[in-house]
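Asker: what follows is a protein structure lacking sequence information:
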């Protein structure tokens, strides 16, 4: 199985010992994305929009798009933000959305409000 590190300057660089994404065979594993440039803004809609755009840039670097996403994980600081995050997130998947879980967590890096990771397949 081949393994390729995926990186784009259009999305934030990793802030630790991890890659933006790893392509293993035909499967792309995208690390959790946060709205690093907006932290700690606190505007959950803006944060989610930026994260989804960053995910799109990473997917494109791997020759994919949102239609290739088969699984998403959403981590929220407050479950009260679920409705807003869901609305923005859903606008990127108008048909056949991927499998997903959404969980509330105690704290996220850089004190952001939301983090999203995805798995995509060619």
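Answerer: Thanks, I have it. All of these numbers come straight from a predicted model, not from anything done at the bench.
Asker: could you use CA atoms for every contact and neighbour count after this?
Answerer: Noted.
Asker: make sure residue 75 is indeed in a helix.
Answerer: No: when classified by DSSP: H, G, I helix; E, B strand; the rest coil, residue 75 is found to be strand rather than part of a helix.
Asker: look up how far residue 1 lies from it.
Answerer: 30 Å (C-alpha to C-alpha, to the nearest Å).
Asker: out of those two, which sits in the busier spot?
Answerer: residue 75 (22 against 5; other C-alpha atoms under 10 Å).
Asker: got the contact list for the more buried one?
Answerer: 102-105, 114-116 (C-alpha atoms under 8 Å, 6 or more residues apart in numbering).
Asker: hmm, try it at 10 Å
Answerer: Shown in contact with residue 75 (C-alpha atoms under 10 Å, 6 or more residues apart in numbering): 32, 34, 82, 101-108, 113-117.
Asker: below is an additional structure, to be compared with the one above:
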């Protein structure tokens, strides 16, 4: 059985708990949920759900790139959002980063996210 390989990135925010940014398991990379945290400052980006969605996706992309992958390699994503009324706005941002064929996706409204952010994104990607 192969060991887990951990992925880190200076271009993504540091973990705020006992978890890894990314973990390889065979040909699959599991990327932990990324919030709209500015990796340079550690602060949540200013702005509304659109600004936060852009930053969360950029943080996911940074972890993927550290592993030699990109958003096109994502096979499954899960969006956690604070308000389902913002779904269409978040969806527009999402569609500006992901292209067909789109990954499978779930989107759930949650009561609260870390640091009271409005959106968090986690993904599973595959090695080409």
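Answerer: Looks like it arrived, so ask away. None of the values given here were measured: they were computed from a predicted structure.
Asker: tm score of chain vs chain?
Answerer: Overlay of the two chains. TM-score (TM-score structural alignment, normalised by the length of the first structure): 0.95; 122 aligned residues with a C-alpha RMSD of 1.3 Å.
Asker: before we move on, the earlier item: show me which of the contacts of residue 75 of the first structure are buried.
Answerer: Using 16 or more other C-alpha atoms under 10 Å as the burial test, the contacts of residue 75 of the first structure include 32, 34, 82, 104, 113-117 as buried.
Asker: hmm, back to that, quick one: which of the contacts of residue 75 of the first structure is nearest residue 48 of the first structure?
Answerer: residue 114 (6.9 Å; C-alpha to C-alpha).
Asker: per the alignment, that closest one corresponds to what in the second structure?
Answerer: Counting by TM-score structural alignment, residue 114 of the first structure corresponds to residue 119 in the second structure.
Asker: that match touches residue 109, doesn't it?
Answerer: Yes: at 9.3 Å, residue 119 of the second structure counts as touching residue 109 under the criterion of C-alpha atoms under 10 Å.
Asker: what sits in contact with each of those two?
Answerer: Contacts common to residue 119 of the second structure and residue 109, judged by C-alpha under 10 Å, 6+ apart, are 79-83, 86.
Asker: out of the residues you listed, who's nearest residue 16 of the second structure?
Answerer: Nearest to residue 16 of the second structure among those, with distances taken as C-alpha to C-alpha, is residue 80, at 17.3 Å.
Asker: counterpart of the closest one in the first structure?
Answerer: In the first structure, residue 80 of the second structure lands on residue 75 (TM-score structural alignment).
Asker: output the residue interval of the second structure matched by the longest helix out of those in the first structure.
Answerer: Assignment by DSSP state H gives helix 44-61 as the longest helix of the first structure. Using TM-score structural alignment, the residues of the second structure aligned to helix 44-61 of the first structure are 49-66.
Asker: what residues of that stretch count as buried?
Answerer: 49-64, 66.
Asker: cool, stretch 22-36 of the first structure as well?
Answerer: For stretch 22-36 of the first structure, by 16+ other C-alpha under 10 Å, it's 22-23, 27-36.
Asker: so what's residue 50 of the second structure up against?
Answerer: So residue 50 of the second structure contacts 56, 86, 89-94, 118-119 (C-alpha under 10 Å, 6+ apart).
Asker: now stretch 104-112 of the first structure, how far from the centre of its chain.
Answerer: The chain centroid and the centroid of stretch 104-112 of the first structure are separated by 14 Å under C-alpha atoms, centre = their mean, to the nearest Å.
Asker: quick one: end-to-end length of that stretch, please.
Answerer: First residue to last in stretch 104-112 of the first structure (C-alpha to C-alpha) measures 13 Å.
Asker: what's next to it, contact-wise?
Answerer: Counting by C-alpha under 10 Å, 6+ apart, residues outside stretch 104-112 of the first structure touching it are 15, 33-36, 38-44, 47, 74-82, 113-115.
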